[in-house]
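**Student:** fold the following for me, if possible:
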Amino acid sequence: MSQPPTIAIAGLSCETSTFTPSRTLAPAFHPLRGAQIFDKYAFLRPDTSLGKAAQWEGALIGHAMPGGVVARDAFEELAGEIIERLEEICEEGPVHGLWYDIHGAMVVEGLDDIEAVLLHRIRKVTGPDVLVSASMDLHGNVSRELAHQTDLITCYRTAPHIDVLETRERACRNLVNLLNKSKSDASGIIRPIKAWVPLPVLLPGEQTSTRLEPAKHIYDAIPGVEATDGVTDAAIWVGYAWADEPRNRAAVVVTGWDQTAVCNGAEHLARIFWASHRAFAFVAPTGSFSQCLDAALSSGAESRPYFISDSGDNPTAGGSGDVSWGLTQLLSRPEFQKPSGPTVIYASVPGPDAVHAAIAAGIGATVTVTAGAEIDHIHAGPLTMTGLVHAIKHGDKYAIVEIVLQIGSVFAILTQNPKPYHHEHDFTDLNLAPRSADIVIVKIGYLEPELYDMAKGWMLGLTPGGVDQDIVRLGHHRIRRPMFPFDREFPSEPDLSARIISSSNVELTGPDE
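**Tutor:** Here you go, the predicted model:
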């Protein structure tokens, strides 16, 4: 290669719960094509060191908000376009590398291990010599097949995720370095050694935040392994707890050029993880929704605003976002039925008809509307409420339109489409003051950084929904067993030896252990 290598970019991401009845459709991925990808990833622009290091060719990437299973026709539509665009890129000249931009917990109707399925299709177009670097969420899953089809694979090292762009840039830089190494090697294409260790542990993110022990010291061990001579990258995946596939579990992958160093590093990280598997606990005090409200009401001024995570319907973990159970319970409490009661903000429940009725009535009007449970009515039905229209906002990327309805002392956010509420401006844009509220209830698990810093008190509500934190009661039946915490006792210690995984686009012959 006398010219800079050509690297294509492709991938689809959607953290998918198989326990929510919602379905994810193609528009939810907000696909970016060609040069649009460089608007998202500034580190690849032509004036950057990485941008100059290769000829980057954007095929298609799509990042959907977490939700229900991806409809098969939606996947085939987007995957088909990826293949078509890659064919066009390959017709222009040889492609040397692929940055595979994925999450790792997507589920598509009728297909298992979909990231491996898509990559297999991609490799049929790009050819066997293309080097692939995948970047993932640590809540993704690394099957043996996915490890086999990639040459480099890495994931975030923080939860909440504050190293998203850093991780994606690392995946791209590692790929450029690998291509340059292959270019200078007389034998041509060379591929690193990968050591993969699956672990029989499957826990929700709310028990594995890297802010706290034991996840903190587990993830703090990664840089030491990565700094070892002969190691290129080290990564630990917690796995995704709310999907029921055989691949769902924790995993370690270490990549490099020295087989002994790579294997020792992978086994070291796996042993640290397994040694702490019984120590994982929720990131905050937990309780039923009623217990959380009681605790918030009994707290003093020094604990306000008091945050409550309505965690079972968290749309950023795969919940449908339209479970009305929490808001129904909240509005039934006598403490909040008068405007003079404790100020509560609730975010949020979708209700397109309710939103349109509020818009028609206008700010300051009193309306009676019905919202919620259009998709997920397993736990509660649609909720009818009468309140004052406090605010209206158009143009949100996810919600499209948001309104705030004041019902007694509760300020309920209703949306056209589900939306996560992670930032202070999500509230202040709606003329709400979360720092002055007594209680703020969000459909979330662990609090994202801005909310975490704002909260003076916090409890994690163990509420029902498609991402129920009590994962054992959800009914997994396809995951591998034994698996902690579904099984508390193991007949023997798990095999934490490193499996060397080859890099190739040929079919695997061995089992996905």
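
**Student:** going forward, measure contacts between C-alpha atoms and count neighbours the same way
**Tutor:** Fine.

**Student:** how about the strands in the stretch 301-450 of the chain?
**Tutor:** Using DSSP state E, counting those that start in this stretch, the strands of the stretch 301-450 of the chain run over residues 306-310, 344-350, 366-371, 383-396, 400-407, 410-415, 439-442.

**Student:** next: the stretch 51-200 of the chain.
**Tutor:** Going by DSSP E, counting those that start in this stretch, the stretch 51-200 of the chain shows strands at 55-63, 67-70, 97-101, 131-136, 152-155, 193-199.

**Student:** quick one on the thing from earlier: quick check: which of the strands of the stretch 301-450 of the chain is buried the most?
**Tutor:** Highest mean neighbour count among the strands of the stretch 301-450 of the chain (mean count of other Cα atoms under 10 Å): strand 306-310, with a mean of 28.

**Student:** what's in contact with that strand?
**Tutor:** Strand 306-310 has contacts (Cα atoms under 8 Å, 6 or more residues apart in numbering) with 289, 292-293, 296, 326, 438-447, 455-463.

**Student:** what do you get if the cut-off is 7 Å, keeping everything else the same?
**Tutor:** Contacts to strand 306-310, defined as Cα atoms under 7 Å, 6 or more residues apart in numbering, come from residues 292, 296, 326, 438-445, 455-461, 463.

**Student:** sorry, back to before: save the strands of the stretch 51-200 of the chain as TSV, and put in distance to Ala116 and mean neighbour count too.
**Tutor:** Shown next, in TSV, are these (distance: least, Cα to Cα, whole Å; neighbours: other Cα atoms under 10 Å):
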stretch	distance to Ala116	mean neighbour count
strand 55-63	16	23
strand 67-70	15	28
strand 97-101	11	26
strand 131-136	11	26
strand 152-155	13	27
strand 193-199	15	27
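
**Student:** let's see this one next, to set against the first:
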Amino acid sequence: MKKLFSTSLLLAILISAVGCQNHKKKLPRIAIAGLAIESSTFSPAVSHEDAFRARYGDSVFSYYPFFAADSGIIDRAVWLPTLRGHAMPGGIVSREAYESLVSKTLDSLKAKLPLDALFFDVHGAMSVQGLDDPEGDFLVRIRELVGTDVLISTSMDLHGSVSPRLAQNTDLITCYRLAPHEDAIESKKRAVTNLLDRLENGKGKPAYKAWIPVPILLPGEKTSTRIEPGKSLYAQIPEVIEKDKVIDASIWMSYPWADEPRNHGVVVAYGDDKEAVGKAAEKLAAHFWNVRKEFDFVAPTVYLDEALEKALASDKKPFIISDMGDNPTAGGAGDVTWTLQEILKRPELKSPRAKSLIYASIPGEEFVKKAKEIGVGGKIDATAGAAVDNRFAPPVRITGTITAIHEGHPNAKTEVVVRNGNTSVIVTERRMAYHYEKDFTKLRLNPRETDILVVKIGYLVPELYDMRADWLMALTPGGVDQDLLRLDYKRINRPIYPLDPDMADPDLNATFIPLSDEIKR
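**Tutor:** Now for the predicted structure:
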């Protein structure tokens, strides 16, 4: 009897072990891949492969905190990260860099076949030399490798663009709902959880995808969700989502500093109920079009002279001025010297009793090299900037005392502060965007107690926004000029608002995009 009991127990253990193994085998195999950059075709800068700071294999997980051990996500699949590259916005991507990064991704994916699904994480505003719609091209090449049975979920920035080709070759697609993008991680997590849900419930590809092009092309500084009408427009999205009927819906504002046919607003909704999906997309698209004339800059916007005059007359500090035309976080080269030249000309800033001003920043590799040789406390007289974009002003001459040198920044490399009177100029080895108080304090600067803070940026990121006592956005020249009427568009689809303000109302009926059962090239 004991022997029979022992045999039965052993058999039960073996069955349980086999069951556990079978359960593990049933976990879906999901790859992760993506390239992200915003690249201006109105800038002379070119972005190369090293700009993407690509990560491979398990290091890719560092992009995504929701893959933590206790997240409840990591155990729902066998995750197979390949290559994920995220570049600071910049100029057009070289074809060589693009082909290299795509080839490395495909080689890694090939080694991980077969796959059940892919999390495709891109920005959507990449421009590549000699190639339209890079994200669409990238996804086609992935589809040709992994096949049409693989379920693909795409996450994007709302300032990206969605071509019909991209929409067809993905199965689920979403983008951020906030600008500034405080929901970036939340949006990527949504793309992953929607993917897992469709795998686990066995429903696979949603039956319908509605795509509506909206002929609007506006800068992010006019479409922030902090204010109306963007706030209410994006707030409508949760209202149209209805479980499997409408799994998700998204609104893309697109990117105005790339002169490509795909660049215009887009609404996409998808789910299993054709009528509900179509109505959801059409509701959002109609709202988007109807409020087009209400979009305005998120802060008072003037040309630089007026911005400086108001800042100098103000008793509030810090009075922040956004130097928008060369904003590196939107794709500017970051080395346009025009604004700094104008600031250094101002006689009001040269007197001993002048207001304090910080300018952040201008790149100058040779300037930094010379400053390091001189050292903190020494005097310097050298030029910086305009090595890439000299269309508006030549290199700027900066003289004064070196008050700080900081080495080892992952983007800027070495940072130098030069003080002339009450004006402090930050010169960097590589272009850099200054977003946080610690960016300044580590350089012995106190932005909160400075009268005027001039930053190469558009709308303020949250920390600067919370720090401001007053704020103006300055219309300045550069590769991401906010005065769109000054840009020489040749290839975008016309008519489009606001370039054609009196255009007729467009057809905003939903176009149903075919499923990814056939590869659209």
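
**Student:** TM between them?
**Tutor:** The TM-score (TM-score structural alignment, normalised by the length of structure 1) is 0.95; 498 aligned residues with a Cα RMSD of 1.3 Å.

**Student:** to Met385 of structure 1, which of the strands of the stretch 51-200 of structure 1 lies closest?
**Tutor:** Closest approach to Met385 of structure 1 among these is made by strand 67-70 (26.2 Å; Cα to Cα).

**Student:** the aligned partner of Arg33 of structure 1 in structure 2 and Leu109 of structure 2: what is the separation?
**Tutor:** In structure 2, the residue equivalent to Arg33 of structure 1 is Tyr56, according to TM-score structural alignment. Tyr56 of structure 2 sits 11 Å away from Leu109 of structure 2, taking Cα to Cα, to the nearest Å as the criterion.

**Student:** overlap in contacts of these two?
**Tutor:** Jointly contacting Tyr56 of structure 2 and Leu109 under the rule Cα under 7 Å, 6+ apart are Thr82.

**Student:** who's more crowded, those two?
**Tutor:** Leu109 (23 against 17; other Cα atoms under 10 Å).

**Student:** give the aligned equivalent of Gly256 of structure 1 in structure 2.
**Tutor:** Taking TM-score structural alignment for the superposition, Gly256 of structure 1 sits opposite Gly271 in structure 2.

**Student:** I'd guessed its match sits against Val277; true?
**Tutor:** Yes - using Cα atoms under 7 Å, Gly271 of structure 2 is in contact with Val277, at 6.1 Å.

**Student:** quick check: neighbours shared by the two?
**Tutor:** 245-246.

**Student:** ok so, going back, distance to Arg478 of structure 1 for the strands of the stretch 301-450 of structure 1 - can I get that in JSON lines?
**Tutor:** JSON lines is the format used below for those (distance: least, Cα to Cα, whole Å):
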{"stretch": "strand 306-310", "distance to Arg478 of structure 1": "27"}
{"stretch": "strand 344-350", "distance to Arg478 of structure 1": "31"}
{"stretch": "strand 366-371", "distance to Arg478 of structure 1": "34"}
{"stretch": "strand 383-396", "distance to Arg478 of structure 1": "35"}
{"stretch": "strand 400-407", "distance to Arg478 of structure 1": "37"}
{"stretch": "strand 410-415", "distance to Arg478 of structure 1": "35"}
{"stretch": "strand 439-442", "distance to Arg478 of structure 1": "31"}
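
**Student:** so which of those gets nearest Glu489 of structure 1?
**Tutor:** Glu489 of structure 1 sits nearest to strand 306-310 of all the strands of the stretch 301-450 of structure 1, at 30.7 Å, using Cα to Cα.

**Student:** residues in structure 2 matched by the closest one, start to end?
**Tutor:** Going by TM-score structural alignment, strand 306-310 of structure 1 sits over residues 319-323 in structure 2.

**Student:** where's that stretch relative to the chain centroid, distance-wise?
**Tutor:** Distance of stretch 319-323 of structure 2 from the chain centroid (Cα atoms, centre = their mean, to the nearest Å) equals 21 Å.

**Student:** mean deviation, it versus structure 1?
**Tutor:** On superposition with structure 1, the mean distance recorded for stretch 319-323 of structure 2 (mean Cα distance after the TM-score superposition for structure 1) is 0.4 Å.

**Student:** got a list of what the closest residue to Ile152 of structure 2 other than its chain neighbours touches?
**Tutor:** Among residues not flanking Ile152 of structure 2 along the chain, Leu118 sits closest, at 4.8 Å (Cα to Cα, 6 or more residues apart in numbering). Leu118 of structure 2 makes contacts with 30-32, 151-153, as judged by Cα under 7 Å, 6+ apart.

**Student:** now those as JSON lines including distance to Ala45 of structure 2?
**Tutor:** Listed next are the contacts of Leu118 of structure 2 as JSON lines, based on distance: Cα to Cα, whole Å:
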{"residue": "Ile30", "distance to Ala45 of structure 2": "36"}
{"residue": "Ala31", "distance to Ala45 of structure 2": "32"}
{"residue": "Ile32", "distance to Ala45 of structure 2": "29"}
{"residue": "Leu151", "distance to Ala45 of structure 2": "36"}
{"residue": "Ile152", "distance to Ala45 of structure 2": "33"}
{"residue": "Ser153", "distance to Ala45 of structure 2": "32"}
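
**Student:** farthest-apart pair in the residues you listed, please.
**Tutor:** Between any two of the contacts of Leu118 of structure 2 (Cα to Cα), the greatest distance is 12.1 Å, for Ile32 and Leu151.

**Student:** ok, the closest residue to the match of Gly256 of structure 1 other than its chain neighbours to Lys209 of structure 2 distance?
**Tutor:** If the residues on either side of it in the chain are set aside, Gly271 of structure 2 comes closest to Val246, at 4.3 Å by Cα to Cα, 6+ apart. Separation of Val246 of structure 2 from Lys209 of structure 2 (Cα to Cα): 10 Å.

**Student:** residues shared between the contacts of these two?
**Tutor:** In contact with both Val246 of structure 2 and Lys209: 269-271, using Cα under 7 Å, 6+ apart.

**Student:** among these, which are in strands?
**Tutor:** Secondary structure assignment by DSSP state E places 269-271 of the shared contacts of Val246 and Lys209 of structure 2 in strands.

**Student:** show the buried residues in those residues.
**Tutor:** 269-271 (16 or more other Cα atoms under 10 Å).

**Student:** reformat those as CSV; add distance to Leu9 of structure 2.
**Tutor:** Formatted as CSV, these follow (distance: Cα to Cα, whole Å):
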residue, distance to Leu9 of structure 2
Ala269, 53
Tyr270, 50
Gly271, 47
